[in-house]
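Student: fold the following.
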Amino acid sequence: MREHFVNEFMAVLSNKLTEDALSIVYQSLTLFVSNYEISERNTEVVPYTGYLPECYETYFVTRKIEGMSMKSLELYNLVLKDFFFKLNKEICKISTNDIRVYLYKNQQERNLSNSTLDTKRTIIHAFFEWAANEGYIGSNPCRNIKPIKYERPKRKPLTGIELEKVRNACDNLKDKALLELFYSTGCRVTEMERLDISDIDFQTKEVLLFGKGDKHRISYLNAKAEIAIRNYLDSRNDNEEALFVSDRKPYGRLKKPAIEKRIRVLGEKSGIGRRLYPHLIRHTTATDGLDRGMPVEEVQQILGHVNIATTMIYAEVSRANVKNNHRKCIV
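Tutor: Below is the predicted model of the structure:
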């Protein structure tokens, strides 16, 4: 089989190299393959016999108990099923090189960005790290694969003028209340969707949010948000417990897609010249807080970030503010 392999390989190169070069390659290749067992790959369809590890379901139960959001669980399931389906190997036999090849082929075949590819690497790493810690495998084969570098796009928050234009574009009480509450609390759209009237405490100016990771956290009302919400609630004539409800009967809770659409349309009406979405308002809240002197730890608490590094990604401190503080402090 070795001789057959060498001859076939040389036939491919016959029209690409000179006779002298072919002779050198032939001699070198013959010596090289003498140390290897070579066999022709079997291209017959091999039926899958359960490509998911036995601990697969246990992993997801564990992550759910730990508070991972349903959205994240769905993403992890999608990535890991594709990974194990493509490799079709027992978990204990998967090597670091198997993972590298999978990631490389994934990027080449699907033309993935480095950011998306690193997300896949992170998910695979998390699964194997858990499996190793739980004793299902000896060690994590993904541990030696370094994070894939990529440049994070800089988030540009709303300027003061843009925010005022959006405020002026509000032509109804509901949109005004949505905008001001998003900006005051820095909440996520899923947290806004889940808010009930009872979650607003007008006495303490506190808002009880329930969102990512099925966790509760407290944020706060500023004066504009309080007035906007009071005006909106006074205009309602329903008995729904939800803070934001649809315009028509039966006045059900306003869902995430509907909230996003209202904010998007609001941005179009304002004429700010770019897409407006809830997360951009959240980013603006974080940046304004830092620019106006709020400690980063407090901004982190308002946004509900576990890692302070995430807060710094969301909130970009203006260079002008840094320059002014440098002049005052570094003398």
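Student: hey, let's count contacts and neighbours off CA atoms from now on
Tutor: Noted.
Student: Leu75: neighbouring residues, count only.
Tutor: Neighbours of Leu75 under the rule other C-alpha atoms under 10 Å: 13.
Student: that one and Glu162, how far apart?
Tutor: Distance of Leu75 to Glu162, computed by C-alpha to C-alpha, to the nearest Å: 34 Å.
Student: ditto for Arg152
Tutor: Taking C-alpha to C-alpha, one finds Arg152 at 24 Å from Glu162.
Student: compare the two (neighbour count), which wins?
Tutor: Glu162 (17 against 8).
Student: contacting residues for the more buried one?
Tutor: The neighbours of Glu162, taking C-alpha atoms under 8 Å, 6 or more residues apart in numbering as the test, are Ile272.
Student: three-state assignment of His216?
Tutor: With DSSP: H, G, I helix; E, B strand; the rest coil as the basis, His216 sits in strand.
Student: before we go on, could you also do this sequence so I can check it against the first one:
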Amino acid sequence: MGVRKKPHHGILSSHTNLWKKKIEIQEIHGSPAEGEPPKKKLGACIERGELQMDENKLKDELIAKLSSNVDTTVLQMVDTALASVLSDYEVAKRNTQLSTGVLRFPELEIYIAKMRFDNKAKSTIDQYSKFLGDMLCYLGKPVDKIQDFDIMNFLNFYAETNGISDSTKNHKRLIASSFFTFLHKRGYIIKNPMATVDTIKYTAQVREALTQKEVERMRVACGENLRDNVVLELFLASGCRVSEVAGMRVENIDMKQKTVIVLGKGKKERPVFFSDRLLVYLEKYLDGRREGPVVISVRAPYQGIKKNAMENIVREISKKAGIEKRVFPHLLRHTFATHALNKGMPLESLSDLMGHACIETTRIYAKNHMSKIRYEYDMYAS
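Tutor: Sure, this is the predicted structure:
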């Protein structure tokens, strides 16, 4: 006996392409184990020779369809509910042409949906989507037909076309590796082609932090401009990322404790501290404001400024200060870390302040610190 399952007409009704995959429910013949409910089968009318699809793939396609219109909390509820419901079913996919007409790269859309589900930053998702889309267009073959030499050829082509460094090229390799590893783990491909694509060797360049003298020159260059002073000190006093400063909210500032809650990578909140100098500038700059973005535009409607505008402010301050090297927000973050280490801050504490998921990331900043120690050793101990 078979029963055809109707598509839900609520929130899922707009996703007709997904639900056009006809589903039938039929109990499997045979005696189940004692105390165990009988298993059911989705796709009893599937024609012979059609591909089997496991539970993960069905969930992935549903999440991918919903991800652009439904927030993360609902997606997580759907994912949990599906895991519970599908435990009583065996899942199979009809061999239709529906997804081919709708999605050019269905596996990429599923992967991007997974990134949204994991709360990856929009900038990261955009970067991955653009690069992987370019790669799949260039290769022009199904993901299960792509081999290691295909990817190596594309990476070489991409590097030559865009004039990128070996460091950036290796970063692109990591993006491709993340994508194909996901496909392999979820059963979309049998073999992971990235398993035989070696790490691209490169010489890591350590950024040179601003000297204390250069920092003071930038402070002088801000003059009486309150916003410039606030922006500069936010980076120098807290070591925040540019996205964290741009997203900083007035209601998250505790003036008494001189702390502010920022939203870091992976949408993780953390407290950061700031100096007495910044406290003075903030009190004047906020001028009674109790909510909204901390750093705002100078003209009505006084909205929060974006990452690019923040970078422009820092660049203009450095020009006024007459600093020849290129100065940008991440260099100020690097300067904060280097100066903190020079003053004796433990690496573990610095890692927490900067919001690093791994302390090895913080060790990069310690390289400049070690060069200073070597200089002092040569001066006083050798």
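Student: TM-score for these two?
Tutor: Remark: TM-score between the superposed chains equals 0.77 [TM-score structural alignment, normalised by the length of structure 1]; 280 aligned residues with a C-alpha RMSD of 2.5 Å.
Student: quickly note the distance from the aligned residue in structure 1 for Phe117 of structure 2 to Gly160 of structure 1.
Tutor: Residue pairing (TM-score structural alignment): Phe117 of structure 2 is matched to Ile65 of structure 1. With the distance defined as C-alpha to C-alpha, Ile65 of structure 1 ends up 42 Å from Gly160 of structure 1.
Student: in structure 1, what range does stretch 236-246 of structure 2 match?
Tutor: Going by TM-score structural alignment: stretch 236-246 of structure 2 matches residues 183-193.
Student: residues in contact with that stretch?
Tutor: Under C-alpha under 8 Å, 6+ apart, the answer for stretch 183-193 of structure 1 is 182, 207, 209-212, 219-222, 225, 244, 253-256, 259-260, 278-279, 281-286, 302-303.
Student: rerun that using 6 Å as the cut-off
Tutor: Residues outside stretch 183-193 of structure 1 that contact it (C-alpha atoms under 6 Å, 6 or more residues apart in numbering): 209-211, 219-222, 255-256, 281-282, 285, 303.
Student: hey, where'd the helices end up in the stretch 101-250 of structure 1?
Tutor: According to DSSP state H, counting those that start in this stretch, the stretch 101-250 of structure 1 carries its helices in the segments 114-133, 160-169, 173-185, 189-194, 223-235.
Student: most neighbours per residue, which of those?
Tutor: Highest mean neighbour count among those (mean count of other C-alpha atoms under 10 Å): helix 173-185, with a mean of 22.
Student: how far does that helix sit from the chain's center?
Tutor: 25 Å (C-alpha atoms, centre = their mean, to the nearest Å).
Student: average offset between that helix and structure 2?
Tutor: Compared with structure 2 after the fit, helix 173-185 of structure 1 shows a mean deviation of 1.3 Å (mean C-alpha distance after the TM-score superposition for structure 1).
Student: for Thr58 of structure 1, list the residues it contacts.
Tutor: For Thr58 of structure 1, the contact set (C-alpha under 6 Å, 6+ apart) is empty.
Student: quick check: buried residues in whichever strand or helix holds it?
Tutor: Here Thr58 of structure 1 sits within helix 56-65, counting by DSSP states H and E. Buried positions in helix 56-65 of structure 1, judged by neighbour count with 16 or more other C-alpha atoms under 10 Å: 59-60, 64.
Student: and of those, the nearest to Phe127 of structure 1?
Tutor: Tyr59 (7.5 Å; C-alpha to C-alpha).
Student: now the closest one: how far from Leu87 of structure 1?
Tutor: Separation of Tyr59 of structure 1 from Leu87 of structure 1 (C-alpha to C-alpha) stands at 19 Å.
Student: same deal with Asp175 of structure 1?
Tutor: 50 Å.
Student: narrow the contacts of stretch 183-193 of structure 1 to just the buried residues.
Tutor: Listed as buried from these are 209-211, 219-221, 255, 281-282, 285, 303; burial here means 16+ other C-alpha under 10 Å.
Student: helices or strands next to the helix or strand hosting Lys59 of structure 2 in the packing?
Tutor: Using DSSP H and E, Lys59 of structure 2 sits within helix 55-66. Under the contact definition 3 or more C-alpha pairs under 6 Å, 6 or more residues apart in numbering; DSSP states H and E, helix 55-66 of structure 2 sits against helix 106-117.
Student: now for Glu251 of structure 2, how many residues are close by?
Tutor: 14.
Student: quick one: it and Glu291 touch, right?
Tutor: Yes: using C-alpha atoms under 6 Å, Glu251 of structure 2 makes contact with Glu291 at a distance of 4.9 Å.
Student: reformat the contacts of stretch 183-193 of structure 1 as a markdown table; add distance to Tyr26 of structure 1.
Tutor: A markdown table is the format used below for the contacts of stretch 183-193 of structure 1 (distance: C-alpha to C-alpha, whole Å):
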| residue | distance to Tyr26 of structure 1 |
| --- | --- |
| Leu209 | 71 |
| Phe210 | 69 |
| Gly211 | 65 |
| Ser219 | 73 |
| Tyr220 | 76 |
| Leu221 | 78 |
| Asn222 | 79 |
| Lys255 | 69 |
| Lys256 | 66 |
| Ile281 | 66 |
| Arg282 | 65 |
| Thr285 | 68 |
| Leu303 | 65 |
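Student: looking at these, which are in strands?
Tutor: Counted as lying in strands by DSSP state E, out of those, are 209-211, 219-220.
Student: from those, which single one is nearest Glu134 of structure 1?
Tutor: For these, the residue nearest Glu134 of structure 1 by C-alpha to C-alpha is Gly211; the value is 28.4 Å.
Student: so what's that closest one closest to, chain neighbours aside?
Tutor: Glu191 (4.8 Å; C-alpha to C-alpha, 6 or more residues apart in numbering).
Student: separation between the one you found and Thr185 of structure 1?
Tutor: Counting by C-alpha to C-alpha, the gap from Glu191 of structure 1 to Thr185 of structure 1 is 10 Å.
Student: and the two most separated of the contacts of stretch 183-193 of structure 1?
Tutor: Between any two of the contacts of stretch 183-193 of structure 1, the greatest separation by C-alpha to C-alpha is 24.2 Å, found for Asn222 and Lys255.
Student: show me what Met194 of structure 2 aligns to in structure 1.
Tutor: Aligned by TM-score structural alignment, Met194 of structure 2 pairs with Cys142 of structure 1.
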